[in-house]
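Engineer: Next comes the sequence, and after it the predicted model I'd like to discuss.
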Amino acid sequence: MDRIDRMILRVLQQEGRLPNSELAERVGLTPSPCLRRVRRLEADGVITHYAACLDSVKIGRGFEVFVSVALSVRDRATITSFEEAVCDLPEVVEAHRLFGEVDYRLRVAVADAEAYERCYTNKLAMLPGVAQLVSHPLMKVVVPRRAGLNSA
C-alpha cells in the first residue's frame, strides 16, 4: 500500500459515496487508475464494506453508554454463550473482547436513560456469565471512529 492508496482510503472514509471522477481528482489520478486501485483495495480486503453513518438522535438512539463487563467464569462455553447473546441484542451497537481486568467493552445505544435502565436490568444483567457491569454514559464524541492511517 503506497501513499496514493492511503489518500484514497482517507478520502473514502470521509465521503464513501464520492464519485470515482472526484476521488481521482482529489488524489491526483485519472479516473481509470483510481478505480483500479479502489477495486484492488476492495479485492484485497482493505476496504471491507461501505456503510451509511446515521444521526443517533434522529433515529431514537441518542443515549449511548460504554459498558465494561467482567465475566464470573472465563471458560469457552461461557465466552461463547455470552458473545452469542450479545450479538442478539439490538441495543449493543459495538462489542469488543479485551485483555486485562475487564473482559468486554460494549457500546449500547438507546433512546434515553430510562431505556438504558430497562436494557441494563432486563438484558445486560441477564447475559450469561456476567459478574459485573460498569456503565460509562457518553458525554461527547471527541474523535469519531476512524482507522489509524498515517499521514500521506
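Structural biologist: Nice, thanks for sending it over.

Engineer: going forward, measure contacts between C-alpha atoms and count neighbours the same way
Structural biologist: Fine.

Engineer: ranges for the strands of the protein?
Structural biologist: Along the chain, counting by DSSP state E, strands occupy 63-71, 92-97, 104-110, 130-137.

Engineer: Got another one to weigh against that:
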Amino acid sequence: MLDDTDKRLLAELQNNAHLTAQELGDILNLSPSQAGRRRQRLEAEGYIRGYAARLNPRKVGLSVQAFVQVQMVTHRPEQARLFAQLVQLRPEVISGWTLTGEADYLLRVYCEDLTALNRLIHEVLLPHPSVARVQSQIVMDQFKQDAPLPC
C-alpha cells in the first residue's frame, strides 16, 4: 500500500530519476537514509520498473512518428504469439497494445523517414500470414509530451 510520502516520492522520481537520497529527503522532509530506504522498497516491490533517459527523436535521426493499427485474419494463439514476437524484434516499434474494436493491435513507431515507415509496413507487417490489414496515422505534431503517471 502506498502512503502519501510514497506517492510524492514516485512523482518526484518520474520528473527526475537522478535525485539523490539527500535531495529526495529534502523534498519529502525525510532523512536521506529514510528516503533511500523508501526508494529501495518501491523498487523491490515493483512500483519502480527501472530508470531510463528520454531521448529527443529528431536528434537521433527519427523524424517520423506514427501509430499503426493492425487487423488480423485469425486470432489463433499461435499466430498471435508469432506476431508479438515479430513486433518485439522491431526496434522501430517502441510500444504496442492489444485492443478491442476494429483494430487488434496498435503500434507506436518511430522511423528515420517515410521510406522506412513504408518498408516496415509493406515488407515486415503486411507479409505476416495472419495480418489482414494495416492502417497508419503519421503524427504531424505531438503537442503534449509523454507525461508521468498520476500518483
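Structural biologist: Yes, it's here. Quantities reported herein were computed from a predicted structural model and do not represent experimental measurements.

Engineer: Tell me how the two chains score on TM-score.
Structural biologist: In this superposition the chains share a TM-score of 0.92, using TM-score structural alignment, normalised by the length of the second structure; 150 aligned residues with a Cα RMSD of 1.4 Å.

Engineer: how about the strands of the first structure in a markdown table, adding mean neighbour count and distance to residue 24 of the first structure?
Structural biologist: Formatted as a markdown table, these follow (neighbours: other Cα atoms under 10 Å; distance: least, Cα to Cα, whole Å):
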| stretch | mean neighbour count | distance to residue 24 of the first structure |
| --- | --- | --- |
| strand 63-71 | 20 | 37 |
| strand 92-97 | 15 | 33 |
| strand 104-110 | 21 | 36 |
| strand 130-137 | 14 | 41 |
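
Engineer: I'd like to know which of the ones you listed lies nearest to residue 52 of the first structure.
Structural biologist: Of all the strands of the first structure, it is strand 92-97 that lies closest to residue 52 of the first structure, at 14.1 Å by Cα to Cα.

Engineer: In terms of secondary structure, what does the closest one contact?
Structural biologist: Strand 92-97 of the first structure sits against strand 104-110, with contacts defined as 3 or more Cα pairs under 8 Å, 6 or more residues apart in numbering; DSSP states H and E.

Engineer: Against the second structure, what's the mean shift for the strand it packs on, could you check?
Structural biologist: Strand 104-110 of the first structure differs from its equivalent in the second structure by a mean of 0.6 Å after superposition (mean Cα distance after the TM-score superposition for the first structure).

Engineer: Not counting that strand itself, show me its contacts.
Structural biologist: By Cα atoms under 8 Å, 6 or more residues apart in numbering, the list of residues contacting strand 104-110 of the first structure from outside reads 56, 60-70, 91-98, 116.

Engineer: Out of the strands of the first structure, which gets nearest to residue 146 of the first structure?
Structural biologist: Here strand 92-97 is closest among the strands of the first structure (Cα to Cα), at 14.2 Å.

Engineer: dump the residue contacts of the residue most central in space within the second structure.
Structural biologist: The centroid of the second structure falls nearest to residue 95 when counting by Cα atoms, centre = their mean (4.8 Å). Shown in contact with residue 95 of the second structure (Cα under 8 Å, 6+ apart): 107-109.

Engineer: Which of those remain contacts when I look at the first structure?
Structural biologist: Of the contacts of residue 95 of the second structure, the ones still in contact in the first structure (both residues aligned by TM-score structural alignment, their matches' Cα atoms under 8 Å) are 107-109.

Engineer: residue boundaries of the helices in the first structure?
Structural biologist: 3-14, 20-27, 31-43, 76-87, 113-122 (DSSP state H).

Engineer: check contacts around residue 20 of the first structure.
Structural biologist: Neighbouring residues of residue 20 of the first structure by Cα under 8 Å, 6+ apart: 31, 34-35.
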